[in-house]
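**Student:** give me a model of this one.
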Amino acid sequence: MVFLYFFLGLFLGALLVFLWTRSQVATTAQKLSADLAVAKSQLETAQKNAADSVNAEREHSQKLLSEMQKQMETSKKLMQEEMRTMAAQMLSESREHLNAADKERLDALLKPLHERIEAFNQNVTAATKEGVSNKTEIKTTFEETIKLLQEVQTSTVKSIREDNERAIRELRQQTERIGNDAASLTQALKGDTKMQGDWGEMILETTLESCGLTKNEQFFLQRSYQDEKGNSFRPDAVIDLPGGEHAVIDAKVSLTAYQAAVNATDATEQELFLKEHIKSIKKHVDELSAKNYETIVPNCIGYVLMFIPYESGYAAAIKTDPAILQYSYRKHIILLSPSNLLMALQLTRTMWQNYRMNKNVDEILHASNDLYDKFVSFGETFLKIGTGIQRLQSDYEKAHSQLSEGKGNIVRRLENMKSLGITPKKELPEGL
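**Tutor:** Next up is the predicted model:
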């Protein structure tokens, strides 16, 4: 009889250890479910979180992961140790009193639960690591995307508003100012070819800057180039275009003959001076064409822009000899007046704006695609953890049913042993 009491004591002790371990596993599963709900809530409010919240969340998740792993590892080791101890003692000390049916029921009860807990522990470890990493990356990518969208939106709206307000006004003001400058400087420049060239270059630079282009970034003055023979050339200005292409602009001034034509009182004399004016412009065209800037400057658009910085002189030349445009074009030269140049530069500025906007759109699309992929990965991890919890809950319910429900369940058989005369000091929990 003493041996029976001893055996029952050992069996009850092992059973209590098993029940305590089962309670720890259920508590861990509940805690994991709560942590998953917190993680989902934090993801939905990621945009409002500052950098401090992200760091704090990362530390919290890492700490939670470490604690969870420690608890699961401790529970697993404790359960394994207790099961081995219980099985060894029961087999060695109570082999006569434990029939084959009881042994099979006990093994069937413990083995699936042990396997499920082992698999769930591995899934939780891997999935939680992946979830923490994905959540951090999703927050970072999402915040960067929102910031980029806001910057692009602000920049685009501001640029469009400014362009609409001043584009037409600048065209008119620049044309009038250049015309006035040409008239006021006519006497000072008359007969001085070097001064005329310097004045044309100054007007060209002012016009480029007035149209919103940035010096040494979108246009360059007097940049040096060499031909195949090693000869150096310095065009007045080179404009960088989106896509790596370049446009060469050279200012040419022919004031002497034109001023004489303006001051002439006789129609015949005026016609002669205008022909001299045409001849002077053609001379500039020939000289500029001979430099072959379109072949010397890398990725040149194929034509050189010749800037005539006074509107009236350009108009008089076109009126006197309309064929001068075709003459220039055949030599890969395009004649531009101040108003034509302003429109061309406004178009260039618009091209740069569109280029930047398209580049920003590409970056936004890339960031958005990356954000979407990260969210998909997080969702898969989230569902994987949920499936693991459901499986553990199912195994728990099955084990509970085998323990305390149905005919011949272990709890009922233990309670029936009291009628045989055993007097345990403790009672089984009411929940069993």
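
**Student:** rest of the way, CA atoms for contacts and neighbours
**Tutor:** Will do.

**Student:** what sits against the residue nearest to residue 333 when sequence neighbours are not counted?
**Tutor:** What sits nearest to residue 333 in space, not counting adjacent residues and going by C-alpha to C-alpha, 6 or more residues apart in numbering, is residue 304, at 4.9 Å. Listed by C-alpha atoms under 8 Å, 6 or more residues apart in numbering, the contact partners of residue 304 are 247, 248, 249, 250, 293, 294, 332, 333, 334.

**Student:** assign a three-state SS to residue 304, would you?
**Tutor:** Under the three-state scheme (DSSP: H, G, I helix; E, B strand; the rest coil), residue 304 adopts strand.

**Student:** quick check: it vs residue 14, distance?
**Tutor:** Distance of residue 304 to residue 14, computed by C-alpha to C-alpha, to the nearest Å: 96 Å.

**Student:** for residue 70, same thing?
**Tutor:** Separation of residue 70 from residue 14 (C-alpha to C-alpha): 23 Å.

**Student:** can you check residue 342 too?
**Tutor:** For residue 342, the distance to residue 14 equals 93 Å [C-alpha to C-alpha].

**Student:** likewise residue 318?
**Tutor:** Taken as C-alpha to C-alpha, the span from residue 318 to residue 14 is 110 Å.

**Student:** ok, for residue 61, nearest residue in space, not its chain neighbours?
**Tutor:** Sequence neighbours aside, residue 132 is the residue nearest to residue 61 in space, at 6.5 Å (criterion: C-alpha to C-alpha, 6+ apart).

**Student:** could you also give me the structure for this next sequence, so I can compare it with the first?
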Amino acid sequence: MNGYLILAFASAVVAVAAVAWALWERSKGRMQAENARVQAELMSSQVSASAAGVAEAILKKNEEAIHNREQLAQARLEAQLKPVAESLQKFQEHVALVEKARAEETGGLKEQIAALLLASTATQDEARKLSSALRRGAGVQGRWGEQTLRNVLEQAGLSSFCDFTEQASTDSEEGRRRPDVIVKLPGGGVFVIDAKCSLNAFLELQEAASDLAGEEAREAAGLRHVSSVRGHVAGLSAKAYWDQFDGSPDFVAMFVPLDSALAAAVDRAPTLMTEAMDKKVVIVTPTTLFALCKAVVYGWRVEEQAANARTIAELGRELYKRIATMGAHAGSVGKALEAAVARYNQFVGSLETQVLTQARRFEELKVDHEGRKVELLEPLDTAVRPLAKLPTEPPPQVRLVKGEDA
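**Tutor:** Okay, the predicted model is just below:
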């Protein structure tokens, strides 16, 4: 029994040992697996750390390279853009100067515009006053037209003292006529200017409104203005001033003191100028009359030059006569001088041969002559320069500008 117990105990011990061995082996396997797992995790962590470090180093190097390239590119870009920046700086400075000058000019322009507006307002006020004054009656318009006509004539160079006559009365078969101005022409001619032209309808035309009703009023006033001008042309043509003055051209000048007034009439009646010329009336304005009077002034200048040429010819002829007379006197003086020289030489010869020879004998006889000596007289051998003979024929005739002989 004890043997069975011992065998059973031994079997039990062997079984326990086997179980313990199996458990130990199992736990050992587990420990090895755990160690392997830990080592694998450790290696994985080390590899991850190494890879992260390498990646971080690579990234750092890449970042440094990229930063260096960016700096280099930025430096190159700055070097390339530096001239552009300088040009932009100069352009900005130029723009600032231009803006400053523009501001100054704008200020000056505003002042000039303000002054121009003031002048325009003053001109409008004066024009309004003139329009009101001209509406007072035909006498005011007539005096204003006469004054404007006188100003144009004087500005052209004509003088009221000798070149034109104002308000000269003439008698004709139809009665007494009094033209406004008679302009004298070179050669004794004259032409007449009349300055009486009604401007009432023209003033109404200018003051009419710009709406539809005003346009109808403007058209009606324009037609009245044309009728007024035509009536004045007919009245001047009937006076026939050209028949009342000797040397007058066959026309009379009708003076309209405003160019715009004639333009308004011609705009509505294009044949107005032709109709007036057919009636021997030339319609003139300050502009055209100034040019016409300038031609008259030029004619007077030519006439004055011709008169001066005649005077110069007379003076030349008289001067030639006087020079001839003086030449004759000079010739007489020369002959007298030649005779005087001859007489002097004869006198010297006689004195030398007849008197001085005897006087020198006193020197030989030791006569006290108190230190005075008889001077030796030389005859004159210089001849008088003869005067060139003047021509005996009369001076040539001077041909004047107009073909007349002086």
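
**Student:** now the TM-score, please.
**Tutor:** TM-score of the superposed chains, computed with TM-score structural alignment, normalised by the length of structure 2, equals 0.49; 238 aligned residues with a C-alpha RMSD of 3.8 Å.

**Student:** the more surrounded of residue 318 and residue 14 of structure 1?
**Tutor:** residue 14 (21 against 15; other C-alpha atoms under 10 Å).

**Student:** which residues sit in contact with the most centrally placed residue in structure 1?
**Tutor:** Nearest to the mean C-alpha position of structure 1, by C-alpha atoms, centre = their mean, lies residue 367 at 3.2 Å. Each residue near residue 367 of structure 1 by C-alpha under 8 Å, 6+ apart is listed here: 141, 144, 145.

**Student:** structure 1: strands as residue ranges?
**Tutor:** For structure 1, the strands defined by DSSP state E occupy 219-221, 225-226, 232-233, 237-240, 246-251, 300-307, 333-336.

**Student:** so which elements touch the third one?
**Tutor:** To tie it back to what came earlier, the one meant is strand 232-233 of structure 1. Packing partners of strand 232-233 of structure 1 (3 or more C-alpha pairs under 8 Å, 6 or more residues apart in numbering; DSSP states H and E): strand 225-226.

**Student:** and residue 394 of structure 1, how close does it get to residue 59 of structure 1?
**Tutor:** For residue 394 of structure 1 relative to residue 59 of structure 1 (C-alpha to C-alpha), the value is 32 Å.

**Student:** residue 5 of structure 1 now?
**Tutor:** Residue 5 of structure 1 is 52 Å from residue 59 of structure 1, by C-alpha to C-alpha.

**Student:** try residue 359 of structure 1
**Tutor:** 36 Å.

**Student:** what's the span of stretch 176-191 of structure 2, first residue to last?
**Tutor:** Start-to-end, stretch 176-191 of structure 2 (C-alpha to C-alpha) is 18 Å.

**Student:** so of the contacts of residue 367 of structure 1, which ones are in helices?
**Tutor:** 141, 144, 145 (DSSP state H).

**Student:** redo those as CSV? Include distance to residue 385 of structure 1 and neighbour count.
**Tutor:** Formatted as CSV, those follow (distance: C-alpha to C-alpha, whole Å; neighbours: other C-alpha atoms under 10 Å):
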residue, distance to residue 385 of structure 1, neighbour count
141, 24, 18
144, 28, 17
145, 28, 20
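
**Student:** can I get those residues in JSON lines including distance to residue 398 of structure 1?
**Tutor:** Conversion of these to JSON lines gives the following (distance: C-alpha to C-alpha, whole Å):
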{"residue": "141", "distance to residue 398 of structure 1": "44"}
{"residue": "144", "distance to residue 398 of structure 1": "48"}
{"residue": "145", "distance to residue 398 of structure 1": "48"}
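
**Student:** so which of those residues is the closest to residue 174 of structure 1?
**Tutor:** The nearest member of those to residue 174 of structure 1, counting by C-alpha to C-alpha, is residue 145 at 40.3 Å.

**Student:** pretty sure the closest one contacts residue 364?
**Tutor:** Yes: using C-alpha atoms under 8 Å, residue 145 of structure 1 is in contact with residue 364, at 6.4 Å.

**Student:** show me the helices in the stretch 251-400 of structure 2, by range?
**Tutor:** 259-268, 272-278, 286-350, 357-364 (DSSP state H, counting those that start in this stretch).

**Student:** so which of those is nearest residue 131 of structure 2?
**Tutor:** Closest approach to residue 131 of structure 2 among those is made by helix 259-268 (13.2 Å; C-alpha to C-alpha).

**Student:** which elements pack onto that closest one?
**Tutor:** helix 212-239, helix 272-278.

**Student:** tell me which residues of that helix are tucked away?
**Tutor:** 261, 262, 264, 265 (16 or more other C-alpha atoms under 10 Å).

**Student:** dump those to TSV, plus distance to residue 149 of structure 2.
**Tutor:** Below are the buried residues of helix 259-268 of structure 2 laid out as TSV (distance: C-alpha to C-alpha, whole Å):
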residue	distance to residue 149 of structure 2
261	15
262	15
264	20
265	20
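
**Student:** who are the contact partners of the residue nearest to residue 61 of structure 1?
**Tutor:** Residue 132 of structure 1 makes contact with 58, 61, 62, according to C-alpha under 8 Å, 6+ apart.

**Student:** wait, the first one touches residue 136, no?
**Tutor:** Yes: assessed by C-alpha under 8 Å, residue 58 of structure 1 is found in contact with residue 136 at 7.1 Å.

**Student:** how far away from the center of its chain is the helix or strand residue 78 of structure 2 falls within?
**Tutor:** For residue 78 of structure 2, the element it lies in under DSSP states H and E is helix 2-134. Centroid separation between helix 2-134 of structure 2 and its chain, computed with C-alpha atoms, centre = their mean, to the nearest Å, is 67 Å.

**Student:** which among the contacts of residue 304 of structure 1 count as buried?
**Tutor:** Buried subset of these (neighbour count, 16+ other C-alpha under 10 Å): 247, 248, 249, 250, 293, 294, 332, 333, 334.

**Student:** of those, closest to residue 195 of structure 1?
**Tutor:** Closest to residue 195 of structure 1 out of those is residue 250 (15.3 Å), distances taken as C-alpha to C-alpha.
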